[in-house]
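J.: here is a sequence together with a model predicted from it:
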Amino acid sequence: MNYYAGVDLGGTNTKIGILNREGDILKSRIIKTLSAEGVDNTLERIWKTIQELAQELDINIKNIKGIGLGIPGPVLEQSIVAFFANFPWERNINIKEKLEKLTGIETKLDNDANIIALGEAKYGAAKGSKSSVTVALGTGIGGGIYIDGKLVSGAKGAGGEVGHMKIVKDGKLCGCGQRGCFEAYVSATGLIREAVSRLTVNKQNLLYKMIDGDLMKLEAKDIFDAAREGDAFSLDLVDYEAEYLALGIANILNIINPEVVVLGGGVALAGDILLNPMREKMVKYALPVTLEELKIVQGVLGNEAGIKGAVGLFN
C-alpha cells in the first residue's frame, strides 16, 4: 500500500502527518519550526519526524511515495520558494531539490493558502466539485483557486492572492503596504480596526461593556457575540463586514465563476449572522449567472487542511 507525508510549514509550528491515498490522516505530530536555525536544520527535523511516524505505524519508509508541503510564500513550479513570509531564509530556495536529496522521496510544494484550498477541494467542503475558491478569513485573508483538478498558482506563484485585490480606490492601508485591499476591510484585523475607530467615539453600547472598555482586548468574536445579543452598534459593524465581504466574493465570482466558495478562518465561524446578509448583498455585485446553483459553504477540515492538501498535490 502507498502512503504520503503531508507537511504544513508554519512560522512557529510545523504540522506533519502520514496519510493514505484517500487523504486519511493515520498519524500526525507538531514540531517547532525553529526557522532561525536555518532551512537545512528544519528540513532534517521534518524528515526525522516523518521517519518516526512511519516507524510508529509500522510502515516501510519505501512505501511513502511522496512528501507534500504547504509553504508560507509564493512557490514556483511546486519546487522553488521565491521568498518565505517571516522566515530568515534566502530567496529562491529549491525546497523540492533539497528534500528529495535528503529523503530520496518525490517532493511537491505550494503556497500554504493554496494547499488549504486544495485540501477542501479534494477532501473537504468542496469535494466532488470541478471548481472552487477557498477564502480563509483570519488575521489576514488567504485564498486558493481550484479549477478542473488543478490549483491556479500563476506565473510567479502569487495566483489566488484574493486578499490583495483592491475593493476601494486609495482605501485603508493594508499590511502588504498597499491601500484598499480586500484584507484591509474584511479580515479580523480590518474589522477590529473599524470597530476600535467607532468605539473611540461611541461607548454607549453592549460591545464596549463586554470588553470592559479595554479596546486592546477586542476580538472579532466579541463583535459577532454582541450582535447576536441585539446590540445595534455591533449589528452595524456586522453589516459593514457583510457589505465588503459580499463585494469581494462577488468579484471572485465574476472572474472565476466557481461552483463552490469555501469560507474558512475565524471570521467565517460567525456563521449565519454574517453569511446571510452577505448573500443578500451579493446580488448587487455579482453577475446573476454566477449565483445560479452556487454553493457557499464553511470549510470543514480546520487544522487538518494543510497536511491533507499537501498530499492532494499527488492525487
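T.: Now that the structure is in, tell me what you want to look at.
J.: contacts, neighbours, all on C-alpha from now
T.: Fine.
J.: what segments of the stretch 151-300 of the chain are strands?
T.: Using DSSP state E, counting those that start in this stretch, the strands of the stretch 151-300 of the chain run over 260-264, 295-298.
J.: show me what the shortest one is packed up against.
T.: Using 3 or more Cα pairs under 8 Å, 6 or more residues apart in numbering; DSSP states H and E as the contact test, the elements touching strand 295-298 are strand 260-264.
J.: packing partners for the strand it packs on?
T.: strand 131-137, strand 295-298.
J.: make JSON lines out of those and add distance to Val260 and mean neighbour count.
T.: Formatted as JSON lines, the helices and strands packed on strand 260-264 follow (distance: least, Cα to Cα, whole Å; neighbours: other Cα atoms under 10 Å):
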{"stretch": "strand 131-137", "distance to Val260": "5", "mean neighbour count": "27"}
{"stretch": "strand 295-298", "distance to Val260": "5", "mean neighbour count": "19"}
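J.: before we go on, here's another structure to hold up against the first:
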Amino acid sequence: MNYYVGIDLGGTNTKIGLVDEAGNIIFTTIVKTDSMEGFEKTVERLSKILLEQVKGSNINFEADVKGVGIGVPGPVVNERIVKFWANFPWSKEADLAGEFEKHLNKQVKVDNDVNVITLGEMWKGAAQGYKNVLGLAIGTGIGGGIIVDGKLVSGKNGGGGEVGHIKVEKNGKLCGCGQDGCWEAYASATGLIREAQSRLAVNKTNKLYERVKGREIEAKDIFDVAKEGDEFALKLVDYEAEYIALGMGNLLNVLDPEIIVVGGGVALAGDILFNAINEKLKQYSLPSCLENLKIVQAQLGNDAGILGAAYLGMMK
C-alpha cells in the first residue's frame, strides 16, 4: 500500500495527516503552528512531528510514503513558491516545498488552501465523479478553488481562484484587501454581519436584536432567527443570497462548471440560503450554465485540507 502525507498549514494551527491511496485516513494530528519562531524552525519542527507520527503508526516512511502535499493560506507558484503569506510573519517568495524536502527527502507539492480543499472534495467529498468543479469557501472572506478537466487552475502568479475579489459594486464597500466593491465585502460572513449591524443601528424591534443584545453578532444568529420566521432576519438572508448569486453567476458564465461545492460557515445556513441562491441565479447566469448544475454543501469538514493535500501529493 502506498501512503501520502497531507498538511493543512494554518496561521494558528496546523493539521498533519497520513492517507492511503484509497483515501482512508491513517492518522491526523493538530499542532500549534507557532510561525513566530521563524520559517526554517517551524518547518523543521513540523517535519519532526510528522516523522514521529508516521513511525508511531508502524508505517515505513522511507519505503511506503510516496509524496507530501501542503495547503497554505496564500498564492503559490509552480506548486512550490508561496508568493506571500496571509497571517504569517514570513518572507515573500518562500520555497516552502524545498524547505520541507530538506527534512523529508520526499517530493513536496504546495498549493493554496482553498484549492487544496476543493481537490479533497473532488476526490473524496461532495464532488466525487466530477472533473469541472468550482469550490467556494464562504466564511470570514470568500476563497475559491477552480478545477478544469481534473486539474487545478492556479495561474501564472498563483492568483487563480481568488474569486472573493471579483467586483460586484463600482466604488463599493471597502474590502480587507484594500480595494473597493469586492464580492467578499458583501457576501462573506463578515460582509453579512457588517450589513446586519448597519440595519440594527436603526431597527431594534426584531428577534435578531433580542438574540444578540449585549454580545457580538454572528452570521449563524441571522440564519437561526430567519428560520424562526423573523422578517428582519429574512431580509438579511435575501441580501446575502442576492450577493452570493451575483458573484456565483459571474463565475458560472466564465467557468461553466458541473458542480459548485460551498463550504465555510455561511454554507451551514442550509436550505434557507441555498434555495434562495438557486432562484436568484436565474437573473445572473446564462441558462445554459444552469443546465444540470449541482450546488451542494461541502462534505469533508475538518478533513478536507488533509485529504486534498494528500491528493495533491499523489497527483502526477
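T.: Done, it's in. Computed from a predicted structure; not experimentally measured.
J.: circling back to that earlier point, mind checking which of the strands of the stretch 151-300 of the first structure is nearest Asp272 of the first structure?
T.: strand 295-298 (10.5 Å; Cα to Cα).
J.: need the helices and strands packed on strand 260-264 of the first structure in a markdown table with distance to Glu120 of the first structure, can you?
T.: Converted to a markdown table, those look like this (distance: least, Cα to Cα, whole Å):
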| stretch | distance to Glu120 of the first structure |
| --- | --- |
| strand 131-137 | 8 |
| strand 295-298 | 10 |
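J.: nearest to Ile307 of the first structure, out of these?
T.: strand 131-137 (15.9 Å).
J.: ok, now how distant is the spatially most distant residue from the centre of the second structure from Phe88 of the second structure?
T.: Here the second structure reaches farthest from its C-alpha mean at Thr205, the gap being 35.7 Å by Cα atoms, centre = their mean. According to Cα to Cα, to the nearest Å, Thr205 of the second structure and Phe88 of the second structure sit 42 Å apart.
J.: check Ala309 of the second structure too.
T.: 19 Å.
J.: what count of nearby residues applies to Thr271 of the first structure?
T.: If you look again at residue 271 of the first structure, you'll see it is Gly, not Thr. Burial of Gly271 of the first structure is recorded as 12 neighbouring residues (other Cα atoms under 10 Å).
J.: first-to-last residue distance for stretch 178-187 of the second structure?
T.: Using Cα to Cα, the distance between the terminal residues of stretch 178-187 of the second structure is 17 Å.
J.: same question for stretch 120-136 of the first structure.
T.: First-to-last distance for stretch 120-136 of the first structure - Cα to Cα - comes to 11 Å.
J.: in the second structure, what range does it match?
T.: Using TM-score structural alignment, the residues of the second structure aligned to stretch 120-136 of the first structure are 121-137.
J.: just give me how far the matching stretch sits from the chain centre.
T.: Relative to its chain's centre, stretch 121-137 of the second structure lies at 12 Å (Cα atoms, centre = their mean, to the nearest Å).
J.: likewise stretch 141-160 of the first structure?
T.: Per Cα atoms, centre = their mean, the centroid offset for stretch 141-160 of the first structure relative to its chain is 12 Å.
J.: likewise for stretch 77-97 of the first structure?
T.: 19 Å.
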